[in-house]
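[1] I'll drop the sequence and a predicted model, then ask my questions.
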Amino acid sequence: MVLPEPKDFIEEESRRRLFWMIYLLDRYATIATAFEFALDDREIDRSLPCRDDLWMANRKVETKWFTTHSFPEAEAVPRNDLNTTAHLGAFSYYIEVLGILSKIHTFLKQPVNIGVVEDVERWQLRYKELDNMLTSWKYGLPAEFSNMGKIFQPGSRNLSCTWVMLHATYHTTVIRLHSSAAYPTTRSPIFTPSFSASQRCLGAVENIAALTEFASTNGYLQRLGPPFAFTVWVSARLLLVHGSTVEHKLSQQIAFFVDTLRVLGAFWPVAQRYCSLLQRVLDEHRDSEQKGDGITPSSVKILADMRRTAFDLDFLISRQPRHGMHTMSQLSSEIPARIPAANELEYLDVFDFFNVPRLPLAGDSLAVPNEAVTHPAMHASSNVNPQHGIATDFNITNFMMDVNSDWFKQEGGKF
């Protein structure tokens, strides 16, 4: 079916915005999973939406094309083609940052053998390229869109919901990228957690908390929709991970995020689901804290155990046959047959977002022999790569971070 020509620019722009809203929904539906996007960036041939006021005035303008895949990926997305920067609004830049988030999702889906120097160097190089891309994009924004401090200035009540979501999504993207380096579930002598990456994550959480406070105080919450609830959900879970690894105590800010999700849940059922999951985890943590002996940090250990359970389940699920690679008889010989308990599936919902790096399995393009990287869910928590002699360790219940040897801030990323 071919649509008739639009009768005016309002209709033309409405169609364009409908496409970009579908793109937006596809991104939010996929970034928390291991699936591919339904809409591939490489196949998108469409211009970005224009400013709201131009659309409403029926003033036909040109905007640049969505072409993030066409430029060197270590650079920011160019904005000067056709000299149409002035025609772009918050929604345009919102789509751009979702494009960068898409690249990060694709990157984190790829398995990496953390016992092989070449694979780790390749992973770290791509990580730094994406960090440079995101940072350059942010610094390249026009002043009216780049300064989050506007929420503290007079007239902030006139900010659009899209402007708020632009900043919320940027900080969500920061967390998505840098949590992979800050809180990896497995480590090796050449793949270690980055302290500076954890600070980037915590800074993003602080900014999201400020946005959330602004939205709550000024009546924005019910207008921001499920994407904002997702941002709050990501922030709360990041604090759970940080508290169970680096800090060894939970931030009081988690309660604020849970309360916000409870308010959002009155409008959006998914927010209520997020709130319920977090509340159950916090209740279990509090019960453990009350039963503790005051010496052993049992309340912290239980959070680490939850994350470990989520990691084990994710591994078992990832071992399911794909594209006819395994028969059920083969699968049953590899994986212990058991049905996960309901609370274990809830742990997966809470912590799976941070189950990185993805280790190579048999059938992956870069996979080495099965014994080369042994998964802690199936074997001991430490092993040695027989080809390279490099040990790999579980990094949740025994988290270690060396502040003095931070590869993220080392020039060239050499070992």
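    That came through fine. What you are looking at is a predicted structure, and each value in this text was computed from that prediction instead of being measured.
[2] please count neighbours and contacts with C-alpha atoms only from this point.
    Noted.
[3] now do the strands in the protein.
    186-187, 382-384, 391-394 (DSSP state E).
[4] buried set for stretch 334-347?
    344, 346-347 (16 or more other Cα atoms under 10 Å).
[5] which members of those residues are positioned in helices?
    Residues of the buried residues of stretch 334-347 located in helices (DSSP state H): 344, 346-347.
[6] contacts only, for W123.
    V112 (Cα atoms under 8 Å, 6 or more residues apart in numbering).
[7] give me the most central residue, the chain.
    The residue lying closest to the centre of the chain (Cα atoms, centre = their mean) is R176, at 2.8 Å.
[8] next one for the comparison:
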Amino acid sequence: MESFSVENLQALIICAFDIIGSGRGPSAWSIVGSMTRTVEQLRLSTEEDEARLQQSTCKALIKRMAFLAPATTWTEVEERRRVFWNVFLMDRFCSISTGWNLSLTSADVKRRLPCEGAIWEAGEPGQTSTPYFGISTRSHDPEKDYLAAARESEEGQAALGGFAFCIEATESLSLVTSFFLQYEVDFKEVHEVQRWLMRFKQLDLRLVQWKFFLPEKWREACQFNNDGNLDPNLVLAHMTHNTAVVLLHQGLAYPSSEWQSVPVKLPSASSAETCQAAAIEVATIAAQFLNHSAILISPQFCFCLFVCGKMLLTHAAYYQSVLHSSFDSIVTSLEEISRRWNGATSSSSANLASKFSSRLREARLDGANAVDIREAFSEKHDAVGSPSTVGVDLQRTSLQAPSAPMDVSVSTILGEEINLDSFQTESPESISLAFPPLPLSFQLHSAPQDSILTSANPGTGMQGEINTNDDISGGYIDFSDLSEQTFHPSQRVSTLSSLYPGRQL
């Protein structure tokens, strides 16, 4: 921290990774914030050829301070590029999990994507350069209703690999939270609802296009490395993509009763099917990866499992159906990840994965009254210890679901107060992240308390008589009329591969 160098930045990345994975997220936030400033100060956020071009054509009366000498080899150039993208991923992860603004935006970043791992290991540049990647302009612009292109050009795609696709998928997940979930909308105004749904359609199309335009060898999460293991970056890319699909669709999949008056017919059944398919595939991919790889697992991997586990609980409670068996697989995967973080000789101390798994288990045992198990970090010690500050006002929790601007009280949404007594002995430091949300519109009183206790392997469970405005006719705008694109869940959801030898069908 006392000097600027690529090596010091690499050390900070390792420290932040360890702190977050150990379940002490708040301690890492300041480190991640420092890293995002350091990459800009070291000019790691800009390609060196881009910086030299600007210097050759433009002159300034004052020059910025430089800490790094220009890279002398391709390996050094790629090393700096990969260091930047690791910091970028941590910035996005912290923003997604807390609802805070992004630190790295397009105003400061002009970077090519990293090359495929095989090219990097060989130490020789590929025949073509990797393409530039377009990232978010800012966390949220209420006046901007369109997304920038992900890539400026499709040239150089052959040089991309799992790491690059993980970056793209993480940016999509970030956009779901910043461009859609945090967008404030007045649901009493038809035009505002239409604008909000158009944002949904843009993101939905972006996710479909990402999956569709992946090179064939990377299209499924079963790509093996030279050592015979699944590519961890590609696995995380597909899991992150499916998690983005879940967070995008869950608001429409499980709408509140208040949405019955919204003059737009929502595709709730289709979105619920999409959410369930994506969550099941995440559970499958994670289980197979853990069975064939003994490496330490990233916090983002755990995050994806937790989001999908909560969605499965939501689906079972909302449709009053039995809980899908993939929920057990998710909890088992989180327990295995927790064991790896503690190590073979370490005691069973709490970490991010163990906290996620314990919250899912407790929510399942407590029934519908504990499905919404979010907590937001607070610097005040009594923010967790006092019932008056935990679960009392969902408007104060971070990473709001799309229906947050409706200004509905907890009693209206949940029907009764959330039971968080079992969590109130924790200190703020032990709360690792502001946990990702269930749909704020989720009606807990619509499901019996024992509806999520039995695990089975049913269909989607959407045959129940849940009244949504899909059934309303006359005087309502059909959601599909807002855009020509309509997609089947299989077009959105990334899969492990039905041909993978370890897959259980």
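    Received, thanks. As the structure is a computational prediction, the values presented were derived from the model and not from experiment.
[9] let me see the TM-score of these two.
    Superposed pair, TM-score by TM-score structural alignment, normalised by the length of structure 1: 0.71. Supporting alignment: 342 aligned residues with a Cα RMSD of 3.7 Å.
[10] related to what we said a few turns ago, nearest to L224 of structure 1, of the strands of structure 1?
    Ranking these by proximity to L224 of structure 1 (Cα to Cα) places strand 186-187 first, at 35.8 Å.
[11] which strands and helices sit next to that closest one?
    strand 391-394 (3 or more Cα pairs under 8 Å, 6 or more residues apart in numbering; DSSP states H and E).
[12] which residues touch T170 of structure 2?
    89, 92-93, 237, 240-241.
[13] compare those residues and tell me which is most surrounded.
    Sorting those by how many neighbours each has (other Cα atoms under 10 Å) puts H241 first, at 29 neighbours.
[14] re earlier: which one of the contacts of T170 of structure 2 sits closest to R361 of structure 2?
    Lowest distance from R361 of structure 2 to the contacts of T170 of structure 2 (Cα to Cα) belongs to T240, with 22.4 Å.
[15] map the closest one onto structure 1.
    Residue pairing (TM-score structural alignment): T240 of structure 2 is matched to T169 of structure 1.
[16] what sits against that match?
    Neighbours of T169 of structure 1 in contact, by Cα under 8 Å, 6+ apart: 94, 97-98, 231.
[17] could the residues you listed go into a markdown table alongside distance to V61 of structure 1?
    What follows is these, written out as a markdown table (distance: Cα to Cα, whole Å):
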| residue | distance to V61 of structure 1 |
| --- | --- |
| Y94 | 19 |
| V97 | 22 |
| L98 | 23 |
| T231 | 32 |
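[18] so who does the residue lying closest to C275 of structure 2 once chain neighbours are set aside touch?
    Sequence neighbours aside, V246 is the residue nearest to C275 of structure 2 in space, at 4.8 Å (criterion: Cα to Cα, 6 or more residues apart in numbering). Counting by Cα under 8 Å, 6+ apart, V246 of structure 2 makes contact with 274-275, 278-279, 307-308, 311.
[19] nearest residue to the counterpart of Y318 of structure 2 in structure 1 other than its sequence neighbours?
    Aligned counterpart of Y318 of structure 2 in structure 1: T245 (TM-score structural alignment). Nearest in space to T245 of structure 1, with sequence neighbours left out and distances taken as Cα to Cα, 6+ apart, is F399 at 5.7 Å.
[20] what range does stretch 205-219 of structure 2 cover in structure 1?
    Under TM-score structural alignment, the match for stretch 205-219 of structure 2 is residues 132-146.
[21] so which of the contacts of T170 of structure 2 belong to helices?
    89, 92-93, 237, 240-241.
[22] nearest to A159 of structure 2, of the residues you listed?
    Using Cα to Cα, these come closest to A159 of structure 2 at A237, 16.5 Å.
[23] isn't the closest one up against I167?
    Yes: judged on Cα atoms under 8 Å, A237 of structure 2 makes contact with I167 at a distance of 7.5 Å.
[24] list just the nearest of the buried residues of stretch 334-347 of structure 1 to Y220 of structure 1.
    E346 (29.2 Å).
[25] confirm for me that that closest one is in contact with S276.
    No: here E346 of structure 1 lies out of contact with S276, judged by Cα under 8 Å, at a distance of 9.9 Å.
[26] for E168 of structure 2, give its distance to L305 of structure 2.
    19 Å (Cα to Cα, to the nearest Å).
[27] the two - which one has more neighbours?
    L305 (27 against 23).
[28] now that one. Nearest residue, chain neighbours left out?
    I330 (6.1 Å).
[29] test my guess that the residue nearest to the centre of structure 1 contacts I104.
    Yes: taking contacts as Cα under 8 Å, R176 of structure 1 lies within contact range of I104: 7.5 Å.
[30] circling back: inside helices: which ones of the contacts of T169 of structure 1?
    Judged by DSSP H, those include 94, 97-98, 231 as members of helices.
[31] okay, now E73 of structure 1: neighbour count?
    Counted with other Cα under 10 Å, E73 of structure 1 comes out at 16.
[32] please apply the same query to D314 of structure 1.
    There are 17 residues near D314 of structure 1, going by other Cα under 10 Å.
[33] repeat for T72 of structure 2
    Neighbour tally, T72 of structure 2, other Cα under 10 Å: 8.
[34] that one: what's it in contact with?
    Contacts of T72 of structure 2 (Cα under 8 Å, 6+ apart): none.
[35] gap between it and E79 of structure 2?
    Relative to E79 of structure 2, and taking Cα to Cα, T72 of structure 2 is found at 12 Å.
[36] is it true that V350 of structure 1 touches L277?
    Yes: counting by Cα under 8 Å, L277 is a contact partner of V350 of structure 1 at 7.1 Å.
[37] the two: which is more packed in?
    More neighbours surround V350 than the other of V350 of structure 1 and L277, with 24 against 18 (other Cα under 10 Å).
[38] nearest residue to the more buried one other than its sequence neighbours?
    Counting by Cα to Cα, 6+ apart, R237 is the residue found nearest to V350 of structure 1 once chain neighbours are left out, at 6.6 Å.
[39] mind listing what the one you found touches?
    Contacts of R237 of structure 1 by Cα under 8 Å, 6+ apart are 278, 350-351.
[40] can you lay out the contacts of V246 of structure 2 as TSV showing distance to R111 of structure 2 and neighbour count?
    Below are the contacts of V246 of structure 2 laid out as TSV (distance: Cα to Cα, whole Å; neighbours: other Cα atoms under 10 Å):
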residue	distance to R111 of structure 2	neighbour count
T274	33	25
C275	33	30
A278	30	27
A279	32	29
V307	30	21
C308	31	27
M311	35	27
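[41] I'd like those residues as CSV, with distance to D470 of structure 2 appended.
    Listed next are those as CSV, based on distance: Cα to Cα, whole Å:
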residue, distance to D470 of structure 2
T274, 16
C275, 17
A278, 22
A279, 23
V307, 26
C308, 24
M311, 21
